[in-house]
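**Q** just need the structure, nothing else, for what follows:
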Amino acid sequence: MSLRQIEPKQRGFLIVNSHPEGAARTVRRMWEAVPARTDGRRPVALVLGHSAGYGLATLLAGLRRHGIRGVGVAFETPDTGRRTAGAGWYRTAAVAELAAEHGQDIRLVNTDAFSADAKSQVADLLEDHYGPVDHVIYSLAAPRRTDPATGEVHHSVIKPLGAAYEAPALDFSTAEPSVVHTRIEAGTEAETRATVAVMGGDDWAAWVRALAARGLLADGFTTAALTYVGSEVTAPVYRQGTIGAAKAHLEQTARDLDASPLLKEKDGRAFTVVAGAAVTQASTAIPSIALYTAFLRTVLGDSGFRTTAEQAVDLWDQLEGRTPLVLDDEGRIRLDGWELDPGVQDRVRALWADPQRGLEASRSGADWFMSEVRALYGWDVDTVDYGLPVETDVPWPTPRP
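**A** Next up, the predicted model:
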């Protein structure tokens, strides 16, 4: 037992401790925002990167709306006594509790998804309890990856390509949010290759091959990897930068998988899924994304800004055939039409043209962004009494027999 009162430790966007009850409450709210399942089959799914961002939303939407069975994989740190467990650890415990309450069958594994051992472990679980997989959702975001074949450790970077990037960014290091200007030097070829190795499609393809080798791809198998395109405002540091190179590799991997004999013999499909903007732990690390997202939220308001849960519902409904696939000319599933609507982007660009004045007009959006960041770690969540001690040493959930 480790019952203690905790307070957030924060510097800018960096928060190094989490509140278990607050993190659990954010999961329950997301669950409650998903329309409940009424009928239909219960597909077997593997969700890679289930503990945060779009991976978490996809797992919850799949469970509540489509009754998925199967496995989720994440890599989270436990409570150490000096620091709390990671927020994803507490969110995973909350997912398991919800699944048990509603009679859902999901096994949640804490392991490095990039490793060969993880693929073997998950394949064993699937083989023993579920059989072939209908869907693999790939939503991993990590700063580094160890190549399982060579042992080389690759580190991803967030840099532009070709020239330095200078742009306004949102700063929360002072009492009130403010606009600062950031400059990032261009990435090198080596840094680009490393970022592609971490965030491209190699590991995704390795998962599909590993499952196929064990006979664990169901007829009609579908796999989808989450990606992002975003606005021209953020393109120099995102879509046209090192991350963009990785996303281009991810999209080529989808095309290669889709055309591969492994999927053809199963009448299978592979897609990348272009999601819309969101406040995630990964997005806060990208310069200017916070300011852009605050402006976007100001333009769209409560009803127009689509949550990760809403987008995940759209994704599952398309994958399961409840609604038609929304594909672009490159065969990508698009969930971001609300963000890239020309009228919306015109209004965002108008704010971006004078960012200081734009921030003055977007204080509600900036405050919302920071509150969403804090909620990712379980802080500032309504109905949680932060003055009370809380158990921080929460066990990783074990499956029912």
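**Q** switch to C-alpha atoms for all contacts and neighbour counts from now on
**A** Will do.
**Q** isn't Thr77 up against Tyr90?
**A** No. Taking contacts as CA atoms under 8 Å, Thr77 lies outside contact range of Tyr90: 10.0 Å.
**Q** in terms of neighbours, single out the busier of the two.
**A** With neighbours defined as other CA atoms under 10 Å, Thr77 and Tyr90 compare such that Tyr90 has more, 32 against 15.
**Q** that one should be in a strand, yeah?
**A** No. Counting by DSSP: H, G, I helix; E, B strand; the rest coil, Tyr90 falls outside a strand, being helix.
**Q** contacts only, for it.
**A** 20-21, 23-24, 394 (CA atoms under 8 Å, 6 or more residues apart in numbering).
**Q** just put those residues in JSON lines and tack on secondary structure.
**A** Below are the contacts of Tyr90 laid out as JSON lines (three-state DSSP):
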{"residue": "Pro20", "secondary structure": "helix"}
{"residue": "Glu21", "secondary structure": "helix"}
{"residue": "Ala23", "secondary structure": "helix"}
{"residue": "Ala24", "secondary structure": "helix"}
{"residue": "Val394", "secondary structure": "coil"}
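**Q** of those residues, which is the nearest to Leu376?
**A** Ala23 (6.8 Å; CA to CA).
**Q** so that closest one makes contact with Asp380?
**A** No. Ala23 is beyond contact range of Asp380, at 10.1 Å (criterion: CA under 8 Å).
**Q** and the single longest strand found in the chain, what's buried?
**A** Longest among the strand segments of the chain by residue count, using DSSP state E, is strand 217-228. Residues of strand 217-228 classed as buried by neighbour count (16 or more other CA atoms under 10 Å): 217-218, 221-228.
**Q** another sequence for comparison is provided below:
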Amino acid sequence: MSIQQIAPKQRGYLIVNSHPAGSEATVDRQWQRIEPAASAGRAPVALVLGASAGYGQALLLAGLRRQGIRGIGVAYEADATERRTATAGWYRTAATSALVERSGGDFTFVNADAYADATRAEVLKLLTERYGPVDYLVYSLASPRRTDPATGEVHHSVIKPLGASYTSPSLLFDGGAPQIGTVDLTPAEEAERAATVKVMGGEDWRLWVRALADAELLAPGFTTVALSYVGSEITAPVYRQGTIGAAKAHLEATARQLQTELADGGRAFTVVAGAAVTQASTAIPSIALYTSLLRIALGEDGWRTTDEQAVDLWEQLTGAKELTLDEQGRIRLDGWELDPAVQDRVRELWADPAGALAAEPDGAAWFYNQFRQLYGWDVPGVDYTAEVETSVPWPGQR
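**A** Next up is the predicted model:
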């Protein structure tokens, strides 16, 4: 046990500790925002890769709350040490597991590297022994590196433009006060582009689908989705037209490939979600500023949370709503973000970001608060003066 009072250790967009009670509260708040289904039918089996953060966590909670899913969530989180707390994802997973138990559900959480063959073997064994064939595979992994299980080579992703340098205004928080800075990025080399595709493209997604197929663990009508993003033309040079965009293009090509290979009515989609404040997105230059300005343009009522989008996606996947597909066969959840009138307003704000934030300071304040809540800080209703237990067991470990 390690009961102590803790304070955030932060430098810019890096927070190296998290608050257990705050992290638990973010899960509880998200759970309460998701309206439960009126009636429960058959409980489908779901495998969620990247279940402890971002859209993966939102899809897990929405699936549990509205679809009654059972199955397995995989995440790779660090526990508490003498010097540090556990990661926020560790605490969120523990909180999610407690909600599952209280609601009478059946979901298992595996803490392991989802890119590793050993993890696939562990998950396949658990599925075979406990849950059976998978109805839904959600692929929502975000990592700076991946070890190729075939070669043992470690690939590192980079966030860089392709073909030309990129200069853009960016949002900084030095001392907690928002400031406009500038980011300058040189173009990626071919090896960096290829490595980013290896980490963030569709290769690992396809390995998971093949492993399930080989183990005869694909249910009839099996559906798999991988989370993607397109975003605005404003951020395109560093995102969609950069190394990340190359990886997303590979992910989308993989979806089309999987669709031709799946039998028994199987389906594979990439899902283009809308903007969100996540631990992954805050690492991308200019995204914080763009997201803050987007929030100003939309206002509170126009913004779509990750759980709202997750509910929308589950309704499309289960047939409660018609699929919203684009010409490339991708499921689109981002219409609210890319509405022409909204983007016109964002471009106006982007032309003078310092003036925009001075006139509408709530945009940057909102982003900063959302970012801090990713680590369990600044969550309403949490007493940060109280001592808390930082050594929380992983679900199933007592």
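**Q** quick revisit: give the other helices and strands that the longest strand of the first structure contacts.
**A** strand 133-138, helix 242-259, strand 269-275 (3 or more CA pairs under 8 Å, 6 or more residues apart in numbering; DSSP states H and E).
**Q** show residues contacting the second one.
**A** The contact list for helix 242-259 of the first structure (CA under 8 Å, 6+ apart) reads 157-161, 187, 191-192, 195-202, 205, 224-225, 227-228, 237-239, 263-264, 268-272.
**Q** what range in the second structure matches it?
**A** With TM-score structural alignment applied, helix 242-259 of the first structure matches the range 243-260 in the second structure.
**Q** any chance you could map the helices in the stretch 251-400 of the first structure?
**A** 261-264, 289-304, 308-319, 337-340, 342-353, 355-361, 363-376 (DSSP state H, counting those that start in this stretch).
**Q** ok, for Leu300 of the first structure, nearest residue in space, not its chain neighbours?
**A** In space, and not counting its chain neighbours, Leu300 of the first structure is closest to Val344: 7.4 Å by CA to CA, 6 or more residues apart in numbering.
**Q** and the equivalent of that neighbour over in the second structure, what is it in contact with?
**A** Aligned counterpart of Val344 of the first structure in the second structure: Val342 (TM-score structural alignment). Counting by CA under 8 Å, 6+ apart, Val342 of the second structure touches 294, 297-298.
**Q** just Pro177 of the first structure next, same as before
**A** Listed by CA under 8 Å, 6+ apart, the contact set of Pro177 of the first structure reads 170-171, 366-367.
**Q** can we see that at 10 Å?
**A** Neighbouring residues of Pro177 of the first structure by CA atoms under 10 Å, 6 or more residues apart in numbering: 12, 170-171, 291, 359-360, 363, 366-367, 370.
**Q** ok, Tyr55 of the second structure next?
**A** Contacts of Tyr55 of the second structure by CA under 10 Å, 6+ apart are 61, 138-141, 227-228, 273, 276, 278, 305-307, 309-310.
**Q** ok, it to Ala164 of the second structure distance?
**A** Going from Tyr55 of the second structure to Ala164 of the second structure by CA to CA, to the nearest Å gives 31 Å.
**Q** if we can go back for a sec, common neighbours of Ala23 and Asp380 of the first structure, please.
**A** Common neighbours of Ala23 of the first structure and Asp380 are listed as Arg374 (criterion: CA under 10 Å, 6+ apart).
**Q** Ala195 of the second structure contacts Arg145, correct?
**A** Yes. Ala195 of the second structure lies in contact with Arg145 (CA atoms under 10 Å); the separation is 8.8 Å.
**Q** that older thread, from the contacts of Pro177 of the first structure, keep the buried residues only.
**A** Buried members of the contacts of Pro177 of the first structure, scored by 16+ other CA under 10 Å, are 170-171, 291, 359, 363, 366, 370.
**Q** follow-up on the earlier one: quick check: the longest strand of the first structure compared with the second structure, mean distance?
**A** Once fitted to the second structure, strand 217-228 of the first structure is off its aligned match by 0.2 Å on average (mean CA distance after the TM-score superposition for the first structure).
**Q** could you check the angle strand 269-275 makes with that strand?
**A** 30 degrees (axes from the mean of the first three to the mean of the last three CA atoms, to 10 degrees).
**Q** which residues in the second structure does strand 217-228 of the first structure align to?
**A** Under TM-score structural alignment, the match for strand 217-228 of the first structure is residues 218-229.
**Q** chain center to the matching stretch: distance?
**A** Its chain's C-alpha centre and that of stretch 218-229 of the second structure lie 16 Å apart, by CA atoms, centre = their mean, to the nearest Å.
**Q** all set, thanks.
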